[in-house]
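Visitor: let me see the structure of the following:
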Amino acid sequence: MTTDQIRGHQPILEMLQRALSRGRLPHALLFAGDAGIGKKRVALSLAQCLFCDQTSADELTSCGECASCKQMVAGTHPDLISVECPPDKAILPLSLIIGGDDHRGREGVCYEMSLRPMVGDRRIAIIDDADKMNAESANALLKTLEEPSANYLMILIASELDAILPTIRSRCQLMRFGRLSQEDVADLLIEQQLLDSAEQASQIARVSEGSLNTARQLLDENLAALRVNITRILGKHPFQPQVFSQAVMQAIDDVGGNTAAQRKTANWIIKFCADFYHQALQIAAGCNSGLESDSIRKFVAGIPGEPEDQIEIIGNLLDRMLQTEEEIARNATIALCIESLSEDLRGIQMK
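Guide: Have a look, this model is predicted:
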C-alpha cells in the first residue's frame, strides 16, 4: 500500500511529507473524519513508509519490495500494533489498551509500545475507533502519550472527534480528513472490483456522501431493490401519498422492532428520495450529466409550467426531504414524519 494508491487526501499527505522532511513528525497523530473515507488507509501507508528498509525516513514513500513492505502488505509486521473496536462491541475494550484482568500491564497497546522494536528502529500503534474509548481506556492511554519513546508513533483514528477526551486531543496532532469526491468513490468501486459498470458506480457514489463504506452498503441487493421501488413511486404523476407512505413504512417494518435499524432504513429512504429530486433538479436546470434515468426525465417533463416553475417545485420537494432528514435525526416519530412528508409532497406538486 503506497501513497500513490490513496485518493482524495492530498492535503493530508502533503502535511505528513512536510513533517517528515523537517524531522518533525509528532509522536501522536489524531486522524479525524467521516467513516469510510480512507483514514486507516493513510495510517497504514504512513507506517509502511516509515518501516521501509529501502527508502529514507524523511520521504513519504516505500519501495513495496523489501521485507518490511511485504510484511505490511501481509499484515504481519512485528512492530505494528493495530487495534479496533470489535464488531459486537460499542466501546473499545480496556483490555486492548492495557491488557485483560489476568495480564493487566503485560498486554495491550501501552505494553507493546513500551517494548523495543523487533526488526527496525521504531514501533507504530494504530488505534482505530479511538472515539469509542471510554474514560477509563482514554486515561489508561494518557501515560503512553505523555511519555513517548523516540521513534515511536501512535495514530488514533476517529469518526466522532467530539467523543475524544480533551486530554487525549491535546496530546495529539489533529489532522482533519475531508470526504471523498463522488469521482473518487466511483473510481474506487471499479478499482476494487465491487462494480464493473461506470454508470452504476456513479449512481452509488452520488448517495455515498463521500464514504466508501457507505457505498459498499448500497451494493446490498435488498437496499438496491428498495431504492428502485421508492424512486419508481416518486416518479409517477400524479403523486400518490398513500402508496408512498405504505411502501416506506413497510420497508421500515421489515427490519423488525430494532429502533436503530428502523431509523437507519428511514435515513436510507430519505437519501434515495433526495438523490432522485437532486437529479431531477439538474435536468430541469439543463445540467444533464447523462447518467439520469429515463424515469427521472419523464418525471420532470410531467411537471407543468416553464423550466423556472419546474425548478421551483422540485427545489421545494428537495427541501422537504432534507427537512424530514433533520426531523428523523432529532428522533421524531418515524410514522408521523412519513405521513406528514407524504401529504406535503403531494401538496407541493399540486401547486
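Visitor: for the rest of this, base every contact and every neighbour count on C-alpha atoms.
Guide: Will do.
Visitor: just the helices in the stretch 151-300 of the chain please.
Guide: In the stretch 151-300 of the chain, the helices defined using DSSP state H, counting those that start in this stretch lie at 166-169, 182-191, 198-207, 212-217, 221-234, 241-254, 259-284, 294-301.
Visitor: would you reformat those as TSV and include distance to Pro26 and mean neighbour count?
Guide: Putting the helices of the stretch 151-300 of the chain into TSV (distance: least, CA to CA, whole Å; neighbours: other CA atoms under 10 Å) gives the following:
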stretch	distance to Pro26	mean neighbour count
helix 166-169	13	14
helix 182-191	29	20
helix 198-207	34	19
helix 212-217	28	18
helix 221-234	43	16
helix 241-254	47	17
helix 259-284	38	20
helix 294-301	51	17
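Visitor: what's the closest of these to Ala329?
Guide: Taking CA to CA, helix 259-284 is the member of the helices of the stretch 151-300 of the chain nearest to Ala329, at 8.5 Å.
Visitor: on that earlier part again, need the helices of the stretch 151-300 of the chain in TSV with distance to Gly64, can you?
Guide: TSV is the format used below for the helices of the stretch 151-300 of the chain (distance: least, CA to CA, whole Å):
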stretch	distance to Gly64
helix 166-169	33
helix 182-191	19
helix 198-207	29
helix 212-217	24
helix 221-234	37
helix 241-254	47
helix 259-284	40
helix 294-301	47
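Visitor: out of those helices, which comes closest to Leu317?
Guide: The nearest among the helices of the stretch 151-300 of the chain, by CA to CA, is helix 259-284 at 7.0 Å.
Visitor: of the helices of the stretch 151-300 of the chain, which is nearest Met15?
Guide: Across those, Met15 has its closest neighbour in helix 166-169 (18.3 Å, CA to CA).
Visitor: the structure of the following sequence is requested for comparison with the preceding one:
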Amino acid sequence: MPWEGILGHDLIAKQFASAEAAGRIAGSYLFIGQEGVGKATFARSLIMALACQHSTDQLEACRKCVSCVQALAGTHPDIDIVQKPAERTTIPLEALIGSSDQKLRAGLCWRLLLRPQLASRKFAVLLDADHLSEEAANCLLKTLEEPPPGAVLILVGTTLERQLPTIRSRCQVIRFPQLTDTMIKEILQLEEIQNGQEIEESTLTEIARVAQGSLSKARLFLDQELASFRSRLFKMLAERPLRGVNLTRETIGIVEAAGKEPSLRRARLRLVLDLSIDFFRAKLYQMHGVRNPVDEILASTIDTWNASPEQITRCLEYSLDARTGVDRNANLGVLVDAWTAKIERA
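Guide: This next block holds a predicted model:
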C-alpha cells in the first residue's frame, strides 16, 4: 500500500520517516513539483503524522488519537494551513504577520512562536508559495532562518525559479516527481467507482497520457468536451494565417462552459494555456531536433505548422505571460483577447 494512500511518493515518505526516527526533521522545507502531483496532500498528511500521538515506524498517522481527529477536522491548535485567498493575487502580508492593528501579534509567523498545546511541536504549511509577494517573502526570512525550536514549516510551490533566492537558500528542497500514467489511471478508476460510474480502459489510457503526470489535469480531461477541445485547439494554433477571432470565441466558450464559478473558469483557462504551451514547446523541440514524446494529434498539427524559431518563441512567451495573468486574477475575457491578438501577430 502507498504511504497514506498517496501514490508516487513512497521514497520521499521513507526519507521523512528515517529523518524523524533519527531526530533530524528540519525546520523549513520547500516542496517543488508540477501542479497536480500531490504535494499539498503529502504536506498535510506529513504534518498530521508528525503530530500523531501513536504514529507508526513508517510515519503513518493512526487517525484515531485526539491529535489526528483534530487534524482531520481542521481544528488542530498546533497546525496552521495558509494559502492564497481566491480573490487575491498574492498571499496577503497579514496572513503572515497580522493586520496593521495586530502586527507581530497575529499571523502564521507569530503563531509558530507559541507553545504547543496538543502536539510536541508547532507545524505550518504555506500553500501557493509561488504567490508570495516579495514583501511577504521577506517577512518569512527570519522564521525560515531561525525557526522556533522543533517547529516545522513547509512551503509548497511548483518551481524553484518562482521562489526568491533568499527563500530557496533557507529551505531544504524536496522535489516531487510526476505521476506515472498507471498511477493516474488507478486513481481515476477508483474515484469513478466511488462516484458510481465506470470509465472505459481506452479512455483512461488516453486521459492519463495527455495529462502529462498531473492528476488535476487528468480530472479536467474526464470532461469529454475538454478532451475534444484539445484537438480543435491544436488545429486552430497550427492554422496559417491564425484566426484570432475564432480562437478567442472557442476559448471563451470552453471557459464559460465550466459555469459561473470563477475558480472553475480559471482552471479551464489554465488548461487551455498549458495545452498551447505544450504545442509551441513541442514545435520548438522538433525544430531543434530534440526528442520529445508527443501523441498523434499533437505530432500531426505541429508538422503542418510552418514558423520560424523566433515566431515560436514569441508565441511561447505570450502564452506563458497569459498563464501568469490567470494566476493574478486578471479579467479572463480581456486576457484571452490580448493573448490571441499577440499570437496572431507573432
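Visitor: rewinding a little: who wins for proximity to Cys52 of structure 1 among the helices of the stretch 151-300 of structure 1?
Guide: Cys52 of structure 1 sits nearest to helix 182-191 of all the helices of the stretch 151-300 of structure 1, at 25.2 Å, using CA to CA.
Visitor: all strands for structure 2, in order.
Guide: 28-32, 79-82, 123-126, 152-157, 172-175 (DSSP state E).
Visitor: these into JSON lines, with extra columns for distance to Leu113 of structure 2 and mean neighbour count?
Guide: Putting these into JSON lines (distance: least, CA to CA, whole Å; neighbours: other CA under 10 Å) gives the following:
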{"stretch": "strand 28-32", "distance to Leu113 of structure 2": "14", "mean neighbour count": "22"}
{"stretch": "strand 79-82", "distance to Leu113 of structure 2": "12", "mean neighbour count": "20"}
{"stretch": "strand 123-126", "distance to Leu113 of structure 2": "10", "mean neighbour count": "24"}
{"stretch": "strand 152-157", "distance to Leu113 of structure 2": "11", "mean neighbour count": "24"}
{"stretch": "strand 172-175", "distance to Leu113 of structure 2": "20", "mean neighbour count": "16"}
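Visitor: mind putting those into a markdown table with distance to Ala227 of structure 2?
Guide: A markdown table is the format used below for the strands of structure 2 (distance: least, CA to CA, whole Å):
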| stretch | distance to Ala227 of structure 2 |
| --- | --- |
| strand 28-32 | 28 |
| strand 79-82 | 33 |
| strand 123-126 | 32 |
| strand 152-157 | 27 |
| strand 172-175 | 29 |
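Visitor: for Phe229 of structure 2, find the nearest of those strands.
Guide: strand 152-157 (28.5 Å).
Visitor: what angle separates the closest one from strand 28-32?
Guide: Interaxial angle, strand 152-157 of structure 2 versus strand 28-32 (axes from the mean of the first three to the mean of the last three CA atoms, to 10 degrees): 20 degrees.
Visitor: mean shift of strand 152-157 of structure 2 relative to structure 1?
Guide: Per the superposition on structure 1, strand 152-157 of structure 2 and its aligned residues are separated by 0.6 Å on average (mean CA distance after the TM-score superposition for structure 1).
Visitor: and that strand, how far out from the chain's middle?
Guide: 13 Å (CA atoms, centre = their mean, to the nearest Å).
Visitor: among the helices of the stretch 151-300 of structure 1, which is nearest Thr2 of structure 1?
Guide: Comparing the helices of the stretch 151-300 of structure 1 by CA to CA, helix 182-191 comes nearest, at 15.1 Å.
Visitor: show me what that closest one is packed against.
Guide: Packing partners of helix 182-191 of structure 1 (3 or more CA pairs under 8 Å, 6 or more residues apart in numbering; DSSP states H and E): helix 198-207, helix 212-217.
Visitor: could these be laid out in a markdown table, adding distance to Leu318 of structure 1?
Guide: A markdown table is the format used below for these (distance: least, CA to CA, whole Å):
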| stretch | distance to Leu318 of structure 1 |
| --- | --- |
| helix 198-207 | 14 |
| helix 212-217 | 21 |
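Visitor: tell me which of these sits nearest to Leu13 of structure 1.
Guide: helix 212-217 (19.0 Å).
Visitor: read off where that closest one ends up in structure 2.
Guide: Mapped onto structure 2 using TM-score structural alignment, helix 212-217 of structure 1 covers residues 215-220.
Visitor: hmm, who's touching the matching stretch?
Guide: 35-37, 179, 184, 188, 207-208, 210-211, 226, 268, 271 (CA atoms under 8 Å, 6 or more residues apart in numbering).
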